[in-house]
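Student: Here's a sequence, model it:
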Amino acid sequence: MDCLFCKIVEGTIPSEKVFEDEFTYVFKDVNPEAPVHLLIVPKKHITSVDYLEEKDKELIGHIFLVAKNLAKEFKLNNGYRIVNNTGEDGGQSVKHLHFHLLGGRSFNWPPG
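Tutor: Below is the predicted model:
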C-alpha cells in the first residue's frame, strides 16, 4: 500500500512522534495551523469516515480519549478543536482516517 500515514506509522517516513499505543500513532503536523497541531492516526488503515464499519466504533472512541488526554498533557485548558476531513470537498488530503488536534489559540466559526 502506498499510504503516507501507514509509512509514518511503520517508521519508513520520519515524524515527530508525541504518543503511540497499540491502536494509535500521534505526531506533530509538519505545517501547523496552531501552536499545538497534532495528527491522531489509527494504526489500522481506514481510508476515511466513509469506510468506518460497526467494528470500528471502539477504535473511534479510543481516538477521542487519546485526544482528550493529549489536550490535557499539552495544557489546552482554554479549549481545543478536533477536526476530521472526509473526501475531496471536505479537504481530505491523505486517504487515511486521521484527526487534527489543534489548540493554543482562539478559533473562529465557521472555519473557512
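Student: contacts and neighbour counts: CA atoms only from here.
Tutor: OK.
Student: next helix or strand past the longest helix along the chain?
Tutor: Ranked by number of residues, the top helix in the chain under DSSP state H is helix 57-73. Per DSSP states H and E, the first helix or strand lying C-terminal to helix 57-73 is strand 80-83.
Student: helices or strands up against that next one?
Tutor: When contacts are defined as 3 or more CA pairs under 8 Å, 6 or more residues apart in numbering; DSSP states H and E, strand 80-83 sits against strand 99-103.
Student: Let's see this one next, to set against the first:
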Amino acid sequence: MSDPVSGKPCVFCEIIKGERPAYVVLDEPDAVAFLDTRPLFKGHTLLVPREHYETLTDLPAELVGPFFQLAQRLAGAMESTLDAAGSFVAMNNRISQSVPHLHVHVVPRNRKDGLRGFFWPRGKYESDAEAADYASRLAEAMTVQGR
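Tutor: All right, here's what the predicted structure looks like:
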C-alpha cells in the first residue's frame, strides 16, 4: 500500500511484511505491535492492524474489539513489565497522523514523567446552549450510524 499523499510505500506495511526493520513486540494474525522509533518514553509501542486501514473509521466493525483487546494487553504489559504506573493510549485520524496507516500509541507513564495531559490547548464552550448543541448533533449522528 502507498501513502495517498506522497505516493511512497506505507512504512508500517513494510514493517509488517518484514521489508523494514522494527523491534516487534507483538505479532498476531490481525495486528502487529512494534517500538516507536521516536518514543515519548522507552517502551512506547505502536499497534497496527496487519491489513492496511488508514483510520479507525476504516477498520471493519468486527475487528475493532479484537484490535483494542490487543491495545488493552499492551497497556497492561507497560505496567507489569516496565514498572510503569499507568499508560497513555492514543490515536490520530488523518490530522497529525504521521503515517496514514491506523495505529494506536501505547506509552508507559509514571507520575511526574514530564508529559502534561493532552498536547494541545484546551478551551471552553461559549455557553451551556453551545455545549448542548454539540452534544445533540453528535448524539443524532450516533443514532443514525447505529442503525
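Student: number of nearby residues for residue 88 of structure 2?
Tutor: 15 (other CA atoms under 10 Å).
Student: now the closest residue in space to it that isn't next to it in sequence: how far from residue 136 of structure 2?
Tutor: Leaving aside its sequence neighbours, residue 88 of structure 2 sits nearest to residue 107 (CA to CA, 6 or more residues apart in numbering; 5.0 Å). Separation of residue 107 of structure 2 from residue 136 of structure 2 (CA to CA, to the nearest Å): 33 Å.
Student: thinking again about what came up before, okay, now the residue nearest to residue 88 of structure 2: neighbour count?
Tutor: Applying other CA under 10 Å, we find 24 residues neighbouring residue 107 of structure 2.
Student: Now which residue in structure 1 aligns to it?
Tutor: Matched to structure 1 by TM-score structural alignment, residue 107 of structure 2 sits across from residue 102.
Student: Does that match touch residue 29 like I think?
Tutor: No - using CA atoms under 8 Å, residue 102 of structure 1 makes no contact with residue 29, being 9.9 Å away.
Student: residues shared between the contacts of these two?
Tutor: Shared contacts of residue 102 of structure 1 and residue 29 (CA atoms under 8 Å, 6 or more residues apart in numbering): 37, 38.
Student: post-alignment, the lengthiest strand in structure 1 versus structure 2, mean distance?
Tutor: Counting by DSSP state E, the longest strand found in structure 1 is strand 36-42. Following superposition, strand 36-42 of structure 1 is found to deviate from structure 2 by 0.6 Å on average (mean CA distance after the TM-score superposition for structure 1).
Student: quick one: that strand aligns where in structure 2?
Tutor: Under TM-score structural alignment, the match for strand 36-42 of structure 1 is residues 43-49.
Student: in that stretch, what's buried?
Tutor: 43, 44, 45, 46, 47, 48, 49 (16 or more other CA atoms under 10 Å).
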